[in-house]
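A.B. asks: Show me how the following folds:
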Amino acid sequence: MNTVSRLLKLIQTRLPLIQAPMAGVQGSRLAVAACRAGVLGSLPAAMLLAERLCAEIEAVRRQTDRPFNINFFAHKQPQADATQQAAWLQALQPFYREFGLSEADVAAGGGRQPFGEEQAEIVLRYRPAVVSFHFGLPEQTLLDKVKSSGAVVMSSATTVEEARRLEAGGADIIIAQGLEAGGHRGMFLSRDLTTQSGTFSLLPQVCAAVSVPVVATGGICNAATARAARDLGAAGIQIGTALMLADEADTSPLHRAALQSSRAEHTALTNLFSGGFARGIVNRFIREAGPINPAAPPFPLAQAVAAPLKAAAEKQGSDEFSSLWAGQNAPLAETGSAAEIIGRIMAGWGNVPEDSER
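C.D. replies: Model prediction:
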């Protein structure tokens, strides 16, 4: 059985494509549309409280009987440091003064939550076909619960070393995340950005290093890039930015406008919005405070101080302090239904093994 067939058997879809989970720009509507298009739809769970996550899972189940993926973050939550928080607030004081904000406006909570017992119990309750992780894998006892649910486990690797670690840790599928990808880097063994490489350098190295199916993501946005990923050994592809203009995406009007402007030609990795490295369209905040600011607390704690700036600017109709996540090929993203976009991209993949029908 070739790697494409192995992937399709694991994710139980007609086509070897995964809709990337994108917190903030999608919910169950896009996941359902992807499932109906014959690919693996995904729900981003890291920013959802348990009640909301269960509601989203149930919304998917009401609208399709196709397999889908639930994505969680597996980072280790850092302890809040008052001194560090104060330094971050001080670094952003010029912007706070501009918007009439103060320390009282700092957001409560730590942002995205790591996978824990509560999330594991939800997996056991709903038993999704696939569970994916960003920032490595959860601790063994939690991963054992996921495996006992019958779910296939996927996780993102940004280096060959991370890919080997994921395979050894029990991942059934590895997502090779190239440097072109929008949103948060899945880095979990190092914060050294010099270890990061583009999709079409990373992909063949990961394919050579592991025995599980490898899915390519980052910069894959049309038929040509899908074909290139397959030629370099990918068992399948994952697309995110390419679906941000889809009819079923919840991308905000400000974000959609930025994606459809010449500004989308310039993206950068930044730690301003969460403390983790993530790629987005360059705006005033990134230009003037970063893109990489040493005062930012570790992921996800930076969000508490950055979030009020986003809210204040967006209230004025400005995206200059928004996290406009996008990959480097964002200018090639097109409008249309999710099914239409997926169809255009998969036209470059070629024939799918006949035994892949599910």
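A.B. asks: all contacts plus neighbour counts: C-alpha atoms, from now on.
C.D. replies: Will do.
A.B. asks: Do I have it right that A235 meets P213?
C.D. replies: Yes. Using CA atoms under 8 Å, A235 makes contact with P213 at a distance of 5.7 Å.
A.B. asks: intersection of neighbour lists for those two?
C.D. replies: 3-4, 7 (CA atoms under 8 Å, 6 or more residues apart in numbering).
A.B. asks: can you give me the strands for the chain?
C.D. replies: 17-19, 41-44, 68-73, 130-134, 152-157, 173-177, 183-184, 214-217, 236-239, 267-270, 278-281 (DSSP state E).
A.B. asks: What is the burial count for S102?
C.D. replies: Neighbourhood size, S102 [other CA atoms under 10 Å]: 13.
A.B. asks: so how far is F285 from the residue nearest to it when sequence neighbours are not counted?
C.D. replies: Excluding its sequence neighbours, the residue lying closest to S102 (CA to CA, 6 or more residues apart in numbering) is Y96, at 6.4 Å. Computed with CA to CA, to the nearest Å, the distance linking Y96 and F285 is 12 Å.
A.B. asks: just to revisit the earlier point, mind listing which of the shared contacts of A235 and P213 are in helices?
C.D. replies: 3-4, 7 (DSSP state H).
A.B. asks: Another for comparison:
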Amino acid sequence: MHSSLSGLGVTSPVLAAPMAGGGTTPALVAAAASAGGLGFVAGGYKTAEALAEQISQVRALGISFGVNLFAPNPVPVDPAAYRRYAGALQADADRYGLDLPQAITEDDDHWQAKLDLLLAGPVPLVSFTFGLPDTSVFTRLHRAGTLVAQTVTSADEARLAADAGADLLLVQAAAAGGHSGTLTPDRVPPAVPLPRVLGEVGAAVSLPLVGAGGLATPEAVAEALSAGATAVAVGTVLLRSDESGASKPHREALADPARRETVVTRAFTGRPARGLRNAFTDDHSGEAPAGYPALHHLTSALRKAAVQAGDAERVNLWAGTGYRHATAEPAADILTRLSHRL
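C.D. replies: All right, here's what the predicted structure looks like:
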């Protein structure tokens, strides 16, 4: 275990990855700590006030934890392409009596307010994904006593993160569920296996690495650690856990033997993300334009209505390639089992 993590009281190399949009809960963060690891409060898609509330819940437990933020790295959508796509989705929206938003929403997920929150009330560890913040952000967090991690998907991104001042890198392979942390989201990242990405990143920078993406068995965890990771972060394998905030349709789809594959799609958010194949990905992946966060806001109400209706065919069923190993049991048991060969 690298000193930067052991200094946070981490004794297990298996961490719980942040899953924005509901998957991560304060209870899941607590479970990760109880297993000797560490969890992240997922700051994405929350207001600063909602994030502050979750941080205070976790802080009250007296455990080490991280907070993950989406750093701004917008992919502005072409207005004509947005209108075309909104028209293509209207038939899905009609099932729920929804009018899709015609106005394009480009926002930064309350970036400055969340950053101000973390500078005013420092937490042990902050990680960034989607974009690479300005060097001054790293400097200010360091001054506040916070360790800073950056999500990267390649050696080139790792060099940029090291130059910006990152203390450690979350190295995400294409097998990961949910959004890719790529810094060039207008392009779908190549499908490179995690051990190879870890080797390439480790040759490029001398920072400690946390491997992520498709890790759902003790063997895969051991392989990532032997490839140069000092720890790993797992997400999909926790989505059916007792502490997960994943929706009922999402949990059931992960366990459904009829769901045979994951796909990388922009259809839900305009940014590449891996999820279980369903009718929505089949119908719309080919026509979805690049455009984040505009497409996220376009499809948000439709996805919420589908969850309420138990309609898994129109929900973003985020899942990494190891989704078959997701089990319905306490998260601490899952995390402990993943580290048992080490």
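A.B. asks: what's the TM-score here?
C.D. replies: After superposition, the two chains reach a TM-score (TM-score structural alignment, normalised by the length of the second structure) of 0.92; 341 aligned residues with a CA RMSD of 2.2 Å.
A.B. asks: quick revisit: thought the residue nearest to S102 of the first structure was touching L309?
C.D. replies: Yes. Distance between Y96 of the first structure and L309: 7.0 Å, which falls inside the contact criterion (CA under 8 Å).
A.B. asks: So for those two, which sits in the more crowded spot?
C.D. replies: L309 (25 against 20).
A.B. asks: picking up where we left off before, can you find the partner of the residue nearest to S102 of the first structure in the second structure?
C.D. replies: Aligned counterpart of Y96 of the first structure in the second structure: A93 (TM-score structural alignment).
A.B. asks: Pull the contacting residues for E103 of the first structure.
C.D. replies: L89.
A.B. asks: Apply 10 Å and report the result again.
C.D. replies: The contact partners of E103 of the first structure, taken as CA atoms under 10 Å, 6 or more residues apart in numbering, are 86, 89-90, 93, 96, 305, 308.
A.B. asks: Of these, which count as buried by neighbour count?
C.D. replies: For the contacts of E103 of the first structure, a burial check counting by 16 or more other CA atoms under 10 Å picks out 89, 96, 305, 308.
A.B. asks: is it true that the second one touches D105?
C.D. replies: The reference is to Y96 of the first structure. Yes. Y96 of the first structure lies in contact with D105 (CA atoms under 10 Å); the separation is 9.4 Å.
A.B. asks: Roughly how far does the residue of the second structure most remote from its centre sit from K304 of the second structure?
C.D. replies: Distance from the centre of the second structure peaks at G97, with 30.5 Å (CA atoms, centre = their mean). Distance of G97 of the second structure to K304 of the second structure, computed by CA to CA: 13 Å.
A.B. asks: what do you get for A91 of the second structure?
C.D. replies: Taken as CA to CA, the span from A91 of the second structure to K304 of the second structure is 16 Å.
A.B. asks: Who has more neighbours out of the two?
C.D. replies: Set A91 of the second structure next to K304 and count neighbours by other CA under 10 Å: K304 wins out with 15 against 12.
A.B. asks: And the more buried one? What does it align with in the first structure?
C.D. replies: Alignment note (TM-score structural alignment): K304 of the second structure maps to A311 of the first structure.
A.B. asks: Spit out the contact partners of that match.
C.D. replies: A311 of the first structure neighbours (CA under 10 Å, 6+ apart): 317-319, 321-322.
A.B. asks: Would you mind listing the residues in contact with A257 of the first structure?
C.D. replies: Contacts of A257 of the first structure by CA under 10 Å, 6+ apart are 245, 251, 263-264, 319.
A.B. asks: The corresponding residue of the second structure for A268 of the first structure: what's it in contact with?
C.D. replies: Aligned counterpart of A268 of the first structure in the second structure: V263 (TM-score structural alignment). Contacts were defined as CA under 10 Å, 6+ apart; by that measure V263 of the second structure touches 175, 177, 272-278, 281-282, 285, 318-321.
A.B. asks: quick one: which of the residues you listed is most hemmed in?
C.D. replies: Busiest of the contacts of V263 of the second structure [other CA under 10 Å] is A319, holding 32 neighbours.
A.B. asks: list the residues that contact both of Y96 and D105 of the first structure?
C.D. replies: 305, 308-309.
A.B. asks: E200 of the second structure against D156, yeah?
C.D. replies: Yes. Assessed by CA under 10 Å, E200 of the second structure is found in contact with D156 at 9.4 Å.
A.B. asks: Which of these two has more residues huddled nearby?
C.D. replies: Neighbour totals were compared for E200 of the second structure and D156, and E200 leads with 17 against 14 (other CA under 10 Å).
A.B. asks: What is the aligned counterpart of the more buried one in the first structure?
C.D. replies: In the first structure, E200 of the second structure lands on Q205 (TM-score structural alignment).
A.B. asks: mind listing what its match touches?
C.D. replies: 159-160, 163, 176, 199, 232-233 are the contacts of Q205 of the first structure under CA under 10 Å, 6+ apart.
A.B. asks: L53 of the first structure: which of those is nearest?
C.D. replies: Minimum distance to L53 of the first structure across the contacts of Q205 of the first structure is 26.2 Å, recorded for A176 (CA to CA).
A.B. asks: Tell me the residue in the second structure aligned with that closest one.
C.D. replies: By TM-score structural alignment, A176 of the first structure lines up with V171.
A.B. asks: Done for today, thanks.
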